[in-house]
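A.B. asks: With the sequence up front, the predicted model follows.
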Amino acid sequence: MKAIVITGPGAPEVLQIRERERPQPKGTEVLIKVYAAGINRPDVFQRKGNYPPPPGAPQDIPGLEVAGLIEEIGAGVTAWQPGDRVCALLVGGGYAEYALAQAAHCLPIPDGFDRCFADAASLPETVFTVWHNVFQRGRLQAGERFLVHGGSSGIGITAIQLAKAFGAEVFTTAGSDEKCAACEALGADISINYKTADFEEVLRELGADVILDMVGGDYIPKNLRLLREEGRLVFINTMKGSKVKGADEVDFGLIMRKRLTVTGSTLRNRDHAFKAALTAEIQKHVWPILEKGLFKPVIARTFPLAEAAQAHAFMETSDHIGKIILVNEWS
């Protein structure tokens, strides 16, 4: 099969087409003929050498989510058959003609998707991340106030729509007026251009019950000050750093006085049983929202799989709104 391989740590150009042996499913695995694969920030970090895959995962083929048709099934698989249309969360290997997935980490492609495989490939990584961090760890409830940073990212567009569908009041930050308008079109009640306004000042009187942060750095003390009593701050990344620099100190007394919860997680290294349970909960709670049209994928742009390098370069401009998808032109 053809695959996009990281030939060495570096710029997007290190992503090259190579021939590889087609993997064979064993036990509870399925082999998916990939029609589309989502691009995510962890793919970029892996390409740069900063996010090594876990043991047993493909070491030089990135890609954490795909959509396509099941080609073969392992001997222990009973829930799927060859020809089934699925999207799946992977530990890697998605930038290829074929990819292995655990059967229990696959979901049926929701009914009614206009761009069936491209839309479906945009879902697993962001939906799994948002459901676990916002609704499980963050315990977001209807009527609460929710702030997500990076509202125009894949995580952001998912978090805005799901939080709104489940009855929360939604605030977000984004890096341009155009991105803020897009966030509001998706349901955000307030969207703040962080380049022209201080989100803490804008939201000071309102506060938030749950904050999903992928920024870190100087956002950390602002987030803590914005949280209301019993508030929850959930980290999924720290793109501006995991430490606070400068004069703005973190007052951990706020955590005690307001009884705050500070938590966070990463997804890729979690075990099979955790991801299987998460898959089942998402199919039960999120898939009906998708099929009712209350949450829709937002695709910024698609690229042929052979142009993965160009797609990574586009992601690193941060000019996009929504997900970037690779479409397998070899299928």
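C.D. replies: Thanks, I have the structure now.
A.B. asks: contacts and neighbour counts: CA atoms only from here.
C.D. replies: Will do.
A.B. asks: Pretty sure Ile73 sits against Gln81.
C.D. replies: Yes. If you go by C-alpha atoms under 8 Å, Ile73 and Gln81 touch, sitting 6.9 Å apart.
A.B. asks: all strands of the stretch 201-331 of the chain, in order?
C.D. replies: Counting by DSSP state E, counting those that start in this stretch, the stretch 201-331 of the chain has strands at residues 208-213, 227-235, 261-264, 299-304, 323-327.
A.B. asks: Mean neighbour count and distance to Leu90 added to these, as JSON lines?
C.D. replies: Output for the strands of the stretch 201-331 of the chain, formatted as JSON lines (neighbours: other C-alpha atoms under 10 Å; distance: least, C-alpha to C-alpha, whole Å):
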{"stretch": "strand 208-213", "mean neighbour count": "26", "distance to Leu90": "23"}
{"stretch": "strand 227-235", "mean neighbour count": "22", "distance to Leu90": "21"}
{"stretch": "strand 261-264", "mean neighbour count": "16", "distance to Leu90": "20"}
{"stretch": "strand 299-304", "mean neighbour count": "17", "distance to Leu90": "20"}
{"stretch": "strand 323-327", "mean neighbour count": "26", "distance to Leu90": "15"}
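A.B. asks: A further structure is provided below for comparison with the first:
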Amino acid sequence: MHAITIPEPGGPEALVWAEVPDPVPGDGEVLVDVAASAVNRADLLQRQGFYDPPPGSSPYPGLECSGRISAVGPGVTGWAIGDEVCALLAGGGYAEKVAVPTGQLLPVPDGVDVTTAAGLPEVTCTIWSNVFMVAHLRPGETLLVHGGSSGIGTMAIQLGKAVGARVAVTAGSAEKLERCARLGADILINYREQDFVEELRSATAGEGADVILDIMGAKYLEPNVKALAVNGRLAIIGMQGGAKGELNLGTLLAKRGAVTATSLRGRPPSEKAAIVAAVREHVWPLLADGRLHAVVDSTVPMRDAAEAHRALEESGHVGKILLTP
């Protein structure tokens, strides 16, 4: 098969489309002929040499994919050759084939085409595990989503609204905020021109956010804590703004707040399977009945993955950038 390889870490040009051995499904795994994959920030870090795949996983980038099952390994039940699926991966999505543990498989949702489904597993599993399984967002609460026009952000807006929350977003342009508004965002904050803490307080009568989904890390740690409501929960899922910040414990204590930080890729298979099962139970019906939809910015040939990485780094996109073999 062909896959995107990284002979040496570096810029987008480090991504090389090359012929590599076909993967072989092991116990409890299936082989998926990839219809599409999607680009995530973690892929950029792996390309740069800062985010190695977990031991034993595929060395190729790509944390999600969609396609059709072409072979099943020993001990597989409930899945058959020809099934259309999408999958949460530890790596290997930028390829024509990938071996996937069955616990990380999802059926392609009704009403969603197999290519578009490639952009669903990572965002839905990230949001559901953090916003709902950890931070326990409830109807009537306020959810603040940083990077509202991103792949994560566009789905977080929709999921927040689907459960009856009020959703605030930050984004860097009026055009991106307008796209967020079309998805249901209630409070629109241009982080380039406005102080998100003050804007959020103004829009919530001084209360702040009950849950904050944060991709920035250190840069936003202090203002995020200030933006929390009493009993608020801050869920950190990225470090685009750095890894080390200062936390005022006095402010956190006064608000009886909580700060959590999680990632998906390095979790053991059992934890990933539990998250995938929860997403299938709670999120897939919302996709099937049209209350949620994947927001796709563009589709790029997989051999031109460097172009897709450049687009993600420039941050001009809204939603997911997909790759097709």
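C.D. replies: Arrived safely. Just so it is clear, the model here is predicted, and its values are computed rather than measured.
A.B. asks: Name the residue in Ile73 and Gln81 of structure 1 with the higher neighbour count.
C.D. replies: Per other C-alpha atoms under 10 Å, whichever of Ile73 of structure 1 and Gln81 has more neighbours is Ile73, with 25 against 14.
A.B. asks: element containing the nearest residue to the more buried one once chain neighbours are set aside?
C.D. replies: Closest residue in space to Ile73 of structure 1, ignoring its immediate chain neighbours: Val30 at 4.4 Å, by C-alpha to C-alpha, 6 or more residues apart in numbering. Using DSSP states H and E, the element containing Val30 of structure 1 is strand 29-39.
A.B. asks: try Cys183 of structure 1
C.D. replies: Per DSSP H and E: Cys183 of structure 1 is located in helix 177-185.
A.B. asks: secondary structure element for the residue most central in space within structure 1?
C.D. replies: In structure 1, the centroid-proximal residue (C-alpha atoms, centre = their mean) is Thr126; its distance is 2.5 Å. Per DSSP H and E: Thr126 of structure 1 is located in helix 124-130.
A.B. asks: That helix maps to which residues in structure 2?
C.D. replies: Aligned by TM-score structural alignment, helix 124-130 of structure 1 falls on residues 121-127 of structure 2.
A.B. asks: before we move on, what about stretch 178-187 of structure 1?
C.D. replies: Against structure 2, stretch 178-187 of structure 1 falls on residues 175-184 (TM-score structural alignment).
A.B. asks: in the matching stretch, what's buried?
C.D. replies: 176-177, 179-181, 183-184 (16 or more other C-alpha atoms under 10 Å).
A.B. asks: With distance to Pro53 of structure 2 added, can I get the residues you listed in TSV?
C.D. replies: Listed next are the buried residues of stretch 175-184 of structure 2 as TSV, based on distance: C-alpha to C-alpha, whole Å:
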residue	distance to Pro53 of structure 2
Lys176	32
Leu177	34
Arg179	33
Cys180	32
Ala181	36
Leu183	33
Gly184	35
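A.B. asks: what's the spacing between Thr262 of structure 2 and Val131 of structure 2?
C.D. replies: Applying C-alpha to C-alpha, to the nearest Å, the value for Thr262 of structure 2 to Val131 of structure 2 is 11 Å.
A.B. asks: returning to what we had before: and the angle from the strand holding Val30 of structure 1 to strand 323-327?
C.D. replies: In terms of direction (axes from the mean of the first three to the mean of the last three C-alpha atoms, to 10 degrees), strand 29-39 of structure 1 departs from strand 323-327 by 130 degrees.
A.B. asks: buried residues in whatever helix or strand comes next after strand 29-39 of structure 1?
C.D. replies: Note on strand 29-39 of structure 1: by DSSP H and E, the next helix or strand toward the C-terminus is helix 41-47. Residues 42-44, 46-47 are the ones in helix 41-47 of structure 1 that count as buried (16+ other C-alpha under 10 Å).
A.B. asks: Much appreciated, bye for now.
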